[in-house]
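Peer 1: What follows is a protein structure lacking sequence information:
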């Protein structure tokens, strides 16, 4: 496949769903590459999400494929069924996890993919779905990096420890840091993963800049680190240079990609 963008439609659970694949320059069909699944937020298009995160540009430098799946939008409002959120996808119990599995089957059919380096990342509702995939699709998803979207399913029992990076602003009014609304709180989400991954009580500060601070739980089973980056006073947006409220103190896209690259499937 040539480098650049390609829109693909598949049939899954009896309906058509689509996604965009971005192939980096220099892609060699004989060399397995990592794949990053990048899930947009509630009401957000893949174009807006790609522009917000600059994932395509970032993976071009690293030689990965990035995939931008489209959430169902029966009334023009894209959403993911992350469990208790969001929108029509949650109300209608849209089979998004089976969609992701079928999408991966197609991607592995069309491209030379390293099955141990398939990762998920997302913003808000897309971050919630990333957490759900870590629970329910851990046989395919090596690790995740979520921004402003917490765990939104009541039970999570992956068959193996899954490395998790979570980034969140403490003043997020849409998905509050410490108040459960449509999903769990950040502390509850992180506590759940540290327990599942068998992490010890020690933490290591991995990043400190302005209002951004990242701390990693160490000693986790199978090297499945759990890391939380907190933006003090940060809002509901993707941290990047130029952002307000301290959100510019962490370049989330590159930080997430660094974490995912360091956490392949055992």
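Peer 2: Structure received. As the structure is a computational prediction, the values presented were derived from the model and not from experiment. Numbers count the residues shown, from 1 in each chain.

Peer 1: can we go C-alpha only for contacts and neighbour counts from here?
Peer 2: OK.

Peer 1: can you count the residues close to residue 80?
Peer 2: 30 (other CA atoms under 10 Å).

Peer 1: actually residue 157, not the one I typed
Peer 2: Based on other CA under 10 Å, the number of other residues close to residue 157 is 11.

Peer 1: what sits against it?
Peer 2: By CA atoms under 8 Å, 6 or more residues apart in numbering, the contact list for residue 157 reads 135-136, 196.

Peer 1: Ok, residue 17 next?
Peer 2: 9-11, 70, 72, 99.

Peer 1: Use this one as the comparison:
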């Protein structure tokens, strides 16, 4: 099981074009209340889940339109990381915001057996207040965050459209619902060997929805680069995969 002491999840809201077949959340048409400051040091919002007070952060997309269904993307941190760390710096939110062209929000959480229930509670709280397309929920993360995205894919397969798993390792058995799967893993990963990445992928490949990208000669990093490249391809491939779902 993933370590309980080090766990944070992030939520990113990226714009989804109005489409036929969208499933608007109960928050559509309402003026939003779940707004937290963008500073990484703010305490965020509180919610009680499983009898425990938990914390999460939400920042609305730029020019948020409460009549427009948005994508909901969880971005999970690695072991030793935090919501504050993921939400700041040049590579905040795995650099996805620059591609999605939206601002982002954060969920802070603790890990363990209660966390799937906590994520479900967060989904309800967010979607009761904000306008989300319930057919377009996603999760991504690196290392520990990748493992949590895998856990969510296994436990909440009916609730997630796709996941992007960056150098993860399986933590539980499961994966009986068809969830679109993208993963990448360094062939020289000495922290979480690539065999674990292949094992996770193979739980979903039977649905014909899995894709595994190898990053040759790469060790354990959220930002691998092609030889000679100046920047990582992780964010580009992740958003390319997520954005195809309409």
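Peer 2: Perfect, I can see it now. Since the model is a prediction, treat every value here as computed from it, not as a measurement.

Peer 1: What does the superposition give as a TM-score?
Peer 2: The TM-score (TM-score structural alignment, normalised by the length of structure 2) is 0.74; 208 aligned residues with a CA RMSD of 2.7 Å.

Peer 1: follow-up on the earlier one: only the buried subset of the contacts of residue 17 of structure 1, as a ChimeraX command please.
Peer 2: This is the ChimeraX syntax for the buried subset of these, where burial follows 16 or more other CA atoms under 10 Å:
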select :70,72,99
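
Peer 1: could I get the contacts of residue 17 of structure 1 as CSV with secondary structure and distance to residue 119 of structure 1?
Peer 2: Formatted as CSV, the contacts of residue 17 of structure 1 follow (DSSP: H, G, I helix; E, B strand; the rest coil; distance: CA to CA, whole Å):
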residue, secondary structure, distance to residue 119 of structure 1
9, strand, 21
10, strand, 20
11, strand, 22
70, coil, 17
72, strand, 21
99, helix, 15
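
Peer 1: Looking at the contacts of residue 17 of structure 1, which is nearest residue 257 of structure 1?
Peer 2: Among those, residue 70 lies closest to residue 257 of structure 1 (CA to CA), at 20.8 Å.

Peer 1: Can you find the partner of that closest one in structure 2?
Peer 2: Taking TM-score structural alignment, residue 70 of structure 1 has residue 108 as its aligned residue in structure 2.

Peer 1: isn't its match right next to residue 53, touching?
Peer 2: No. Here residue 108 of structure 2 does not reach residue 53: they are 11.5 Å apart, not a contact under CA atoms under 8 Å.

Peer 1: For residue 81 of structure 2, see how far away residue 141 of structure 2 is.
Peer 2: Distance of residue 141 of structure 2 to residue 81 of structure 2, given as CA to CA, to the nearest Å: 11 Å.

Peer 1: Between the two, tell me which one has more neighbours.
Peer 2: Set side by side, residue 141 of structure 2 and residue 81 show unequal neighbour counts under other CA under 10 Å, the larger going to residue 141 at 27 against 16.

Peer 1: Against structure 1, what's the mean shift for the helix or strand containing the more buried one, could you check?
Peer 2: Residue 141 of structure 2 is located in strand 132-142, with elements delineated by DSSP states H and E. When structure 1 is superposed, strand 132-142 of structure 2 averages 0.8 Å from its matched positions, counting by mean CA distance after the TM-score superposition for structure 1.

Peer 1: Kindly name the residues of structure 1 that line up with the helix or strand following that strand.
Peer 2: The first helix or strand that comes after strand 132-142 of structure 2 along the chain, using DSSP H and E, is helix 144-155. Residues 125-136 of structure 1 are the counterpart of helix 144-155 of structure 2, counting by TM-score structural alignment.

Peer 1: Return the distance of that stretch from the chain's centre.
Peer 2: Here the centre of stretch 125-136 of structure 1 is set off from its chain's centre by 7 Å, with CA atoms, centre = their mean, to the nearest Å.
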